[in-house]
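Trainee: Predicted structure and sequence below. I'll ask about it afterward.
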Amino acid sequence: MNLVLLTTETLHHSWFLRELSRRHPVARVFVETETLRPAYETAHPFEAERDEHERALWFAKGGERLSDHGDTMAFPSLNAESAVAALRQTRPDLAVVFGTGKLSQAVIDACGGNILNLHGGDPEEYRGLDTHLWAVWHGAFDQLSTTLHWLAPELDTGAIVGRRPILLTNGMTLAQLRAANTRVCLQLVEDALDGWVGGRGIPAQPQARRGRYYSFMPTALKQVCVRRFAMFSGAMR
């Protein structure tokens, strides 16, 4: 199987690639280097804590970069003609998307239509960006889940391959949520690839409804989420 990963350079994506490659070798990693920037402030200190947590958890011996675990090609946008041409040249049997911007029909076509996307949440409730944070903001802790779906031209609307809740533990902080989510991402993709390789295909169900679209969460609301998550998990007594 000629498998490719479309992603961005983060600690949790590097861990995902490292672990996925143990069972399903990734032929090439396409890295998007430029991301959308909102016109308002979104940074929050918990994000630095999140990176410290993941670095200590997964990279005590180094290997933090995607290039440490696979053949990478970087492009400002994966929708660029050069990126699409490189995808066509790679001729993937299947692609997995984890954390890129919205991808064009040209990208989908370059992968033969066989693109799976990881969405941090339930797209029938939350589409778009920072969806786990928006679930926390709404107090919907039972909706903290991860979904694997086929990529469709309209954002987060493709047929659902699998959806699993994120394991929330006593005393957990918001800075630890991304790592827990990434473990679920790996499980969902490994199950799908096992079916593909085993000749069972990757069955999926169309979405029953279209969730609300959310954009970047502002810094002030993230502060509220940090507190609400800690109160829910028992980290704040």
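Mentor: Yep, it's here.

Trainee: rest of the way, CA atoms for contacts and neighbours
Mentor: Fine.

Trainee: And the helix or strand containing residue 57, what does it pack against?
Mentor: Using DSSP states H and E, residue 57 maps to helix 45-58. If you count contacts as 3 or more CA pairs under 8 Å, 6 or more residues apart in numbering; DSSP states H and E, helix 45-58 packs onto helix 11-23.

Trainee: Tell me which residues are up against the helix it packs on.
Mentor: With contact meaning CA atoms under 8 Å, 6 or more residues apart in numbering, helix 11-23 is reached by 7, 26, 51, 54-55, 58, 63-66, 69-70, 98, 178-179, 182-183, 186, 190.

Trainee: Give me the buried positions along that helix.
Mentor: 11, 12, 13, 14, 15, 16, 17, 18, 19, 20, 21 (16 or more other CA atoms under 10 Å).

Trainee: what's the answer for stretch 127-138, then?
Mentor: For stretch 127-138, using 16+ other CA under 10 Å, the buried residues are 127, 128, 129, 130, 131, 132, 133, 134, 135, 136, 137.

Trainee: where do the strands sit along this protein?
Mentor: In the chain, the strands defined using DSSP state E lie at 3-7, 28-32, 72-75, 94-98, 115-119, 126-128, 145-150, 160-165, 212-214.

Trainee: among the ones you listed, which is nearest residue 43?
Mentor: strand 212-214 (16.8 Å; CA to CA).

Trainee: before we move on, back to that, distance to residue 170 for the buried residues of stretch 127-138 - can I get that in CSV?
Mentor: CSV is the format used below for the buried residues of stretch 127-138 (distance: CA to CA, whole Å):
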residue, distance to residue 170
127, 28
128, 28
129, 26
130, 23
131, 22
132, 18
133, 18
134, 21
135, 18
136, 16
137, 19
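
Trainee: then this one, side by side with the first:
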Amino acid sequence: MQSPRLTLVTGNDLRHEYFIRRINARHPVQSVFIESKNYPSLPSTTTEAENAWHWFFQRRKEYEEREFAPARNWPGVNHPVYEPLQPGGLKREGFLEKLQCAAPDLVLLFDCGLVGEPIINAFPGRILNLHVGLTEEYRGSSCNFWPIHDERLDCLGATILKIDPGIDTGAILAKDTVNIETGDDEQSLIGKTIKLGVELMERVLKQWQSGDWKAHTPESPGVLFQRKDLGPEAMLTVRRLVEGPRWQQLLAQHCG
């Protein structure tokens, strides 16, 4: 069975490099578009909340260096062409033409901006998104953070879906939840959703090869979160949870 020609669209952090390297270790990736992001400045808040913000991102950096940086040494099937994109570049004039020149069988998205309808129409049913969350519960941004914040660890998972004009509202090709262990913290749980998402994407690619992929309509729309919703106060809530007595109780409830 012939592997699909792939174009990837993702970000420029270690988790994104892990995604690229893992897919290209098994399938020929022809081109990769790397979208840079403009993160909002830290809003005015309490010192405790600001400290929690820095606490979270420092811990994320340490986790990703440990878990995702080794992917840089993985051999690849292909030597894809890399091209940078400015923030919002997926909707800018010229991006569609670049995609069409790459002539992919499938376009795979992970943690990037919204795709406009002209691109969706040009590749009907062939643009897939790796969503680190369960779209029927959490849609939009940071959907592997909010279940922790909300103490809904059973909603930590990943979904592979076909892109449509909505935000994470497309037909679902694969979904699953992560395995929770007593030694987990917020970063390991978030990391597990990324690893699971890549595994699910690989499963979907095999189904495409065999002509056996099936999609179903989401049963519920899920709650929509935007990037602006993720602020220091939310980080503080998670820090207090992880460092407090409730955390081990919560893990124990969801283990196995």
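Mentor: In hand now; what should we look at? Computed from a prediction, not measured in an experiment: that's the story for all the values here.

Trainee: most packed of the strands of the first structure?
Mentor: strand 145-150 (a mean of 26; mean count of other CA atoms under 10 Å).

Trainee: Check the mean deviation of that one from the second structure.
Mentor: Taken over the aligned residues, the distance from strand 145-150 of the first structure to the second structure averages 0.8 Å (mean CA distance after the TM-score superposition for the first structure).

Trainee: Identify the residue range in the second structure corresponding to that strand.
Mentor: Strand 145-150 of the first structure corresponds to residues 157-162 in the second structure, going by TM-score structural alignment.

Trainee: quick one: the helices in the stretch 151-256 of the second structure?
Mentor: Counting by DSSP state H, counting those that start in this stretch, the stretch 151-256 of the second structure has helices at residues 186-210, 232-243, 246-254.

Trainee: And residue 200 of the second structure? What does it align with in the first structure?
Mentor: Using TM-score structural alignment, residue 200 of the second structure lines up with residue 188 in the first structure.

Trainee: Kindly report the same for residue 23 of the second structure.
Mentor: Using TM-score structural alignment, residue 23 of the second structure pairs with residue 20 in the first structure.

Trainee: And the buried residues of stretch 127-138 of the first structure, which is closest to residue 236 of the first structure?
Mentor: residue 136 (15.2 Å).

Trainee: which ones are touching that closest one?
Mentor: Neighbours of residue 136 of the first structure in contact, by CA under 8 Å, 6+ apart: 144, 225, 228, 229.

Trainee: Could you export those residues as JSON lines, including neighbour count and distance to residue 217 of the first structure?
Mentor: Below are the contacts of residue 136 of the first structure laid out as JSON lines (neighbours: other CA atoms under 10 Å; distance: CA to CA, whole Å):
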{"residue": "144", "neighbour count": "23", "distance to residue 217 of the first structure": "16"}
{"residue": "225", "neighbour count": "21", "distance to residue 217 of the first structure": "10"}
{"residue": "228", "neighbour count": "20", "distance to residue 217 of the first structure": "15"}
{"residue": "229", "neighbour count": "23", "distance to residue 217 of the first structure": "15"}
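
Trainee: ok, residue 67 of the second structure to residue 160 of the second structure distance?
Mentor: Relative to residue 160 of the second structure, residue 67 of the second structure is positioned 22 Å away (CA to CA, to the nearest Å).

Trainee: repeat for residue 238 of the second structure
Mentor: 26 Å.

Trainee: do residue 68 of the second structure as well
Mentor: Taken as CA to CA, the span from residue 68 of the second structure to residue 160 of the second structure is 20 Å.

Trainee: So for the first structure, which residue is the most central one in space?
Mentor: residue 98 (3.8 Å; CA atoms, centre = their mean).

Trainee: Tell me the counterpart of that residue in the second structure.
Mentor: Match for residue 98 of the first structure (TM-score structural alignment): residue 110.

Trainee: With residue 205 of the first structure instead?
Mentor: So, by TM-score structural alignment, residue 205 of the first structure is matched to residue 216.

Trainee: Touching, its match and residue 169? I think so.
Mentor: No - judged on CA atoms under 8 Å, residue 216 of the second structure makes no contact with residue 169 at a distance of 11.1 Å.

Trainee: Compare the two (neighbour count), which wins?
Mentor: Shown here are residue 216 of the second structure and residue 169; by other CA atoms under 10 Å, residue 169 has more neighbours (20 against 12).

Trainee: From residue 6 of the second structure, how far off is residue 105 of the second structure?
Mentor: 6 Å.

Trainee: go on, residue 246 of the second structure?
Mentor: Counting by CA to CA - residue 246 of the second structure and residue 6 of the second structure are separated by 44 Å.
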